[in-house]
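Visitor: Next one to model:
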Amino acid sequence: MTASALTFRAATLEDLSAIVALLANDPLGARRENNTSPLPAPYEAAFMAIDRDPNNELIVVDTPDRPVAGVLQLTFVPHITHEGGWRAQIEGVRVAEDQRSGGIGRQLFQWAIDRAKVRGCHLVQLTSDKKRTDAIRFYEGLGFVASHEGLKLHL
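Guide: I've put the predicted structure just below:
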């Protein structure tokens, strides 16, 4: 799909159900998301927190045939390291199953990388569950390198 056919925009509250549906539509997301109607209140609370934070952007991509064909969250994080440099953290990436392999994910990432440059970031980083081998291969194809070992502590 050509970049001109895609629209990248800030998500609205009206997009929230479609975003959660995307996040829930895979084996890992199905276990941790609650894609019911109405959505549980914490989703709206999280959306509102993201929406009012100037260092967080929830971005959706629309195609001519499908609104919210993809989503990612971009968070800008200041660091003391790297001479007080800023990083962009990409999370919550999904492209609708019926829209994959058409270049939408690649263009969504290019949009996010360009946005990080505009914001003055020196680095774009992401994590991916080790079980998402296709996603990791995709990220590596975009030039991301597994240079660090990520660790998490669930609370």
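
Visitor: drop to CA atoms for contacts and neighbour counts, all remaining ones
Guide: Noted.

Visitor: Go ahead and measure how far the lengthiest helix in the chain is from the middle of the chain.
Guide: For the chain, the longest helix by residue count, based on DSSP state H, is helix 104-118. The chain centroid and the centroid of helix 104-118 are separated by 10 Å under CA atoms, centre = their mean, to the nearest Å.

Visitor: just checking, what packs against it?
Guide: If you count contacts as 3 or more CA pairs under 8 Å, 6 or more residues apart in numbering; DSSP states H and E, helix 104-118 packs onto strand 70-78, strand 86-95, strand 121-126.

Visitor: List the buried residues for it?
Guide: 104, 105, 107, 108, 109, 111, 112, 113, 116 (16 or more other CA atoms under 10 Å).

Visitor: one more to put side by side:
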Amino acid sequence: MIIFREAKREDLERIVLLLADDMLGTGREDVSIPLHQAYEQAFEAISKDKHNELIVAEWDEKVVGVCQLTYIPYLTYRGSWRAIIEGVRIASEFRGKGFGEALIKEAIVRAKEKGVLLVQLTTDKQRSKAKHFYEKIGFKATHEGMKLEL
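Guide: So this is what the prediction gives:
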């Protein structure tokens, strides 16, 4: 049975390994131990922020998935709240087995419980399978996303 819970400090090394375990993450994450201090600082900031949740999926007492859920107040839609799903990863040996879908659905349930009107996410254009995965769950590509790396 999959268990979803808030990430704990002792999960951080495993989370970073998950983030690095794909074609894009290998080039941008640093899995050296001890972890880079920036990961520690980011984890602390996320943990202390009531508008952020770092959710892990656990199977057989092992963290096999992660996503970050961030709540943002908006003036649009009559001052409603949105949630952004980011950093979604499932361990490679668990992909294609329903773990990712279960994790996203858990994030959506949590967002609904907080009264969120809209859940959004982005996926890198190089991840064509991910786009189809999110569409299968019900997400629609209604906007063109843009980023500026600083």
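
Visitor: TM-score for this pair?
Guide: The TM-score (TM-score structural alignment, normalised by the length of structure 2) is 0.98; 150 aligned residues with a CA RMSD of 0.7 Å.

Visitor: Taking the chain centroid, which residue in structure 2 is the extreme one?
Guide: Within structure 2, the residue lying farthest from the chain centre (CA atoms, centre = their mean) is residue 78, at 26.5 Å.

Visitor: need the helices and strands packed on helix 104-118 of structure 1 in a markdown table with mean neighbour count and distance to residue 55 of structure 1, can you?
Guide: As requested, these are exported to a markdown table (neighbours: other CA atoms under 10 Å; distance: least, CA to CA, whole Å):
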| stretch | mean neighbour count | distance to residue 55 of structure 1 |
| --- | --- | --- |
| strand 70-78 | 21 | 5 |
| strand 86-95 | 21 | 9 |
| strand 121-126 | 16 | 12 |
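
Visitor: how many other residues sit next to the corresponding residue of structure 1 for residue 95 of structure 2?
Guide: With TM-score structural alignment as the criterion, residue 95 of structure 2 lines up with residue 100 in structure 1. Using other CA atoms under 10 Å, residue 100 of structure 1 has 13 neighbouring residues.

Visitor: quick revisit: assign the aligned partner of the residue farthest from the centre of structure 2 in structure 1 to helix, strand or coil.
Guide: Under the alignment defined by TM-score structural alignment, residue 78 of structure 2 is paired with residue 83 of structure 1. Here residue 83 of structure 1 is recorded as helix under DSSP: H, G, I helix; E, B strand; the rest coil.

Visitor: got it, and residue 135 of structure 1?
Guide: helix.

Visitor: quick one: contacts for the counterpart of it in structure 2?
Guide: In structure 2, the residue paired with residue 135 of structure 1 according to TM-score structural alignment is residue 130. Contacts for residue 130 of structure 2 (CA atoms under 8 Å, 6 or more residues apart in numbering) come out as residue 123.

Visitor: how close does residue 130 of structure 2 sit to residue 96 of structure 2?
Guide: 11 Å (CA to CA, to the nearest Å).

Visitor: Spatially central residue for structure 1, please.
Guide: residue 72 (1.8 Å).

Visitor: hmm, back to that, so what touches the longest helix of structure 1?
Guide: 1, 3, 6, 8, 61, 70, 74, 76, 87-88, 94-95, 123-124, 142.

Visitor: Now that helix on structure 2. Mean distance?
Guide: The superposed helix 104-118 of structure 1 is, by mean CA distance after the TM-score superposition for structure 1, a mean 0.6 Å from where its aligned residues fall in structure 2.
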